[in-house]
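Novice: what follows is a protein structure lacking sequence information:
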């Protein structure tokens, strides 16, 4: 009898380990759309400025509309993920994102373009947090950092598509049609989410991670007020957010805002050449997202990696902006910068491990709230500096990037105050 029970148990475990990849892959594919939209405006910057007759600051506002929406939705996204569940949340909001993409593509005026981008930001804002929630319910906790690394790989796939492939697509179809088609394709993947995604293995009659890892079952009895108080009163949450802000905003600025145009100005490159070099940073980030999570899980350390790579990110930015690097070495430098700046993924891991495991959505949302506030505001400040320095654009870029580098320095300082969790949940409720 015991043998039959054991065989049944092993079959159930294998089924969990098989089904989890179906669920995860669908949401990871949705996440590709999230980062594509996030980075896309930088590549079609010239098209947007010509279409709407705008300068650098107004262009930055187009990108920032996405981040304003994303910022507004981060804590609500965490609440929705923890209360409503990832499946329903992603399904509903992805439809809104698809509509926003179509509106942006068809926008007759700058104001309508702003509205379209804002709707896209609202719609896609829930995907990452829901993906993290899915990972916490379908995957073993010992692999948490590695799975965040895999999520980073999906993110970089979107960023990669928003570089040279987008240049070719915009040339072939026009930037407007490209975003309209993108909205239509998003609806297909929304349907996949609705049909195949499950919030927890128990919804398929399988044992959940709590049972498989031998801990008390986590009930979905989250009370919003108490949950917010718990996460937001935890200093570890805010430290993770402050570290994230400089690193993540740098990632956005390099890949999705001013990285390509800086290369064109500083090195006299064409749009394709600049986009190809930015792809080196994307590849570096893709490798980094996996390597950082893997190494951290193996050595069971978080803080030492966070501090070291944050410091190297600061050095990398200073070299990129203020040192004239031989053109042949630019790809290597950008690969390395992309690798180390992906260290922001570690802040999500730490935020989850210093908070109640039931509140993974809200914890991730609060950290993202800090980061996306920076992503909405800092590029606009940089754009205004560029507009004020039209007569000396290269000097303008150096002044503008100094703002970003200052925030990276703040992130480095904050990393020394992060909690070392030793790759386990260290939350203890204060009573």
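Specialist: Yep, it's here. Not measured: the values here are computed from a predicted model.
Novice: all contacts plus neighbour counts: C-alpha atoms, from now on.
Specialist: Fine.
Novice: from what I can see residue 83 touches residue 219, true?
Specialist: No: using CA atoms under 8 Å, residue 83 is not in contact with residue 219, being 10.7 Å away.
Novice: higher neighbour count, the two?
Specialist: For residue 83 versus residue 219, the count of surrounding residues by other CA atoms under 10 Å is larger for residue 83: 17 against 7.
Novice: wait, what's in contact with that one?
Specialist: 220, 221, 222 (CA atoms under 8 Å, 6 or more residues apart in numbering).
Novice: gap between residue 410 and residue 417?
Specialist: 12 Å (CA to CA, to the nearest Å).
Novice: please identify which helix or strand holds the closest residue to residue 366 other than its chain neighbours.
Specialist: Leaving aside its chain neighbours, residue 366 sits nearest to residue 75 (5.7 Å; criterion: CA to CA, 6 or more residues apart in numbering). Residue 75 is located in helix 56-83, with elements delineated by DSSP states H and E.
Novice: what's the next secondary structure element after that helix?
Specialist: With DSSP H and E, the next secondary element past helix 56-83 is helix 86-106.
Novice: return the residues in contact with residue 205.
Specialist: Residue 205 neighbours (CA under 8 Å, 6+ apart): none.
Novice: putting a second one here so we can go through both:
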């Protein structure tokens, strides 16, 4: 593709405007609450270990199970969005993640708490793909990268609520009050969505499917044809390689690392987690603008983010003495904030590779990447902490293994993906880049 994406409006493009922002904002609010619930365990890890009397590997099982359900649901959710539309899938998701958060608040045992996190992960899995589809139905195609990054930015604001609000609620009203009180937000966004959300603006209904057959054979063909595209596979590996370092840090192991390994207070550790979120929000705006204007910058941005992240982790884990200097921890958190926006670039490889009727499926496949990597790392860190007597310096070495695997696949697939994009006619490339995106 050319260095700069053409700024044109395609025939049949949605008009955008204030109403589009209002409707899309309702969908993003659902995703915002889902992120609050997903990341609330990140500030409650030490409390959960005390409440359920569990060790590090058992604690990591909470997040692993949640992400396992999330990742496993991505392809089914993509198919559901392609078939049922945004509103129905988002409604199901909101009900499930609200029940999961509420169940976690009242769970008396480790087993019941695990079941609640699994339900939460199932509902959470239905939000992001649906929200990105909503954006492509309401905004012009050329706005796709920026709208996607804005969705991710608002989601990270949910993480900010976890670090600033949920943490204080835990020490103010206790476990049950904090989690049950936050569950009320799920009820609020569910009502807003049912009243105000529409799948698409009037006059912009999606075309009817080419085939009315929706059996197992159709599903297998949909998945097979989507996976066959190198852009889909490259998108998955970009997401795999970039997302997990910040997810693992924010979702579970960042607070224990900063408190137990670095000797910081919970307040200071919370401020550093907040810095990751703020950095993510700032970088997301920049990355969205760059990708929208310069598609050739996608791979360099991904590889640069991975390389700088790895370099900072090397510095942190090899710093002599017991504790790292604060300036280095601050720099690490700033760089980790770039991981989320970099992972969004994966969807910009899958979109032009697939026609509109496969966008949900393609985005579901891509979205599996980062969460599979996150699950693997969460488990590896927990097992290594138990095996080494809580040695975080050894446990976090697992990050480099997954980064190396991911980078090798990105380098392998980038050439054939670019060639495939160039084979497509310009108009269809632009249309596919931003018509129905999901993640």
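Specialist: Nice, thanks for sending it over. This structure is a prediction, so every number in the text was calculated from the model and none was measured.
Novice: circling back: what about the helix holding residue 75 of the first structure, how far off from the second structure?
Specialist: Compared with the second structure after the fit, helix 56-83 of the first structure shows a mean deviation of 0.9 Å (mean CA distance after the TM-score superposition for the first structure).
Novice: chain center to that helix, what's the gap?
Specialist: Distance, stretch centre to chain centre, for helix 56-83 of the first structure: 12 Å (CA atoms, centre = their mean, to the nearest Å).
Novice: quick check: angle from it to helix 86-106?
Specialist: With axes from the mean of the first three to the mean of the last three CA atoms, to 10 degrees applied, the angle from helix 56-83 of the first structure to helix 86-106 works out at 160 degrees.
Novice: over in the second structure, find the residue span helix 56-83 of the first structure aligns onto.
Specialist: Alignment of helix 56-83 of the first structure against the second structure: residues 56-83, by TM-score structural alignment.
Novice: pull out the buried residues from that stretch.
Specialist: 56-82 (16 or more other CA atoms under 10 Å).
Novice: same check, this time on stretch 89-105 of the first structure
Specialist: Buried, per 16+ other CA under 10 Å, within stretch 89-105 of the first structure: 89-91, 93-105.
Novice: when you align them, which residue in the first structure goes with residue 282 of the second structure?
Specialist: Under TM-score structural alignment, residue 282 of the second structure pairs with residue 287 in the first structure.
Novice: please name the nearest non-neighbouring residue to that match.
Specialist: Going by CA to CA, 6+ apart, residue 287 of the first structure has residue 339 as its nearest residue, at 6.6 Å.
Novice: can you tell me how far the one you found is from residue 315 of the first structure?
Specialist: 13 Å.
Novice: between these two, who's got more neighbours?
Specialist: residue 339 (26 against 15).
Novice: who's in contact with that one?
Specialist: Neighbours of residue 339 of the first structure in contact, by CA under 8 Å, 6+ apart: 281, 283, 284, 285, 286, 287, 288, 289.
Novice: ok, these in the second structure, which still hold?
Specialist: Retained in the second structure by both residues aligned by TM-score structural alignment, their matches' CA atoms under 8 Å are the following of the contacts of residue 339 of the first structure: 284, 285, 288, 289.
Novice: and those residues, which is closest to residue 45 of the first structure?
Specialist: residue 285 (22.5 Å; CA to CA).
Novice: residue 103 of the second structure and residue 113 touch, don't they?
Specialist: Yes: with contact defined as CA under 8 Å, residue 103 of the second structure and residue 113 form a contacting pair (7.2 Å).
Novice: find the nearest non-adjacent residue to residue 407 of the second structure, please.
Specialist: Residue 407 of the second structure's closest residue in space is residue 241 (CA to CA, 6+ apart), at 6.6 Å.
Novice: and residue 280 of the first structure, by the same measure?
Specialist: residue 335 (4.9 Å).
Novice: which stretch of helix or strand covers the one you found?
Specialist: helix 327-341.
Novice: how about residue 144 of the second structure?
Specialist: helix 144-161.
Novice: how far does the following helix or strand past that helix sit from its chain's centre?
Specialist: Downstream of helix 144-161 of the second structure, the next assigned helix or strand under DSSP H and E is helix 167-172. Mean-position distance between helix 167-172 of the second structure and its chain equals 25 Å (CA atoms, centre = their mean).
Novice: narrow the contacts of residue 83 of the first structure to those in strands?
Specialist: Among these, no member falls in strands (DSSP state E).
Novice: next one: residue 182 of the second structure relative to residue 176 of the second structure, how far apart?
Specialist: 10 Å.
Novice: compared with the second structure, how much does the helix or strand harbouring the match of residue 282 of the second structure deviate?
Specialist: In this assignment (DSSP H and E), residue 287 of the first structure forms part of helix 271-299. Using mean CA distance after the TM-score superposition for the first structure, helix 271-299 of the first structure ends up 1.1 Å from its aligned counterpart in the second structure, as a mean over the superposed pairs.
Novice: which helices and strands does the helix or strand following that helix pack with?
Specialist: Using DSSP H and E, the next helix or strand after helix 271-299 of the first structure towards the C-terminus is helix 303-322. Secondary-structure packing of helix 303-322 of the first structure (3 or more CA pairs under 8 Å, 6 or more residues apart in numbering; DSSP states H and E): helix 327-341, helix 393-415.
Novice: host element of residue 236 of the first structure?
Specialist: Going by DSSP H and E, residue 236 of the first structure is part of helix 235-252.
Novice: and the contacts of the helix or strand just after that helix?
Specialist: Remark: after helix 235-252 of the first structure, the chain's next helix or strand is helix 259-267, criterion DSSP H and E. For helix 259-267 of the first structure, contacts defined as CA under 8 Å, 6+ apart pick out 42-43, 253-254, 269-271, 274-275, 278, 327, 393-394, 397.
Novice: what about residue 333 of the second structure, how many neighbours?
Specialist: 25.
Novice: how many other residues sit next to the spatially closest residue to it that is not a sequence neighbour?
Specialist: Among residues not flanking residue 333 of the second structure along the chain, residue 276 sits closest, at 4.9 Å (CA to CA, 6+ apart). By the measure other CA under 10 Å, the count of residues near residue 276 of the second structure is 27.
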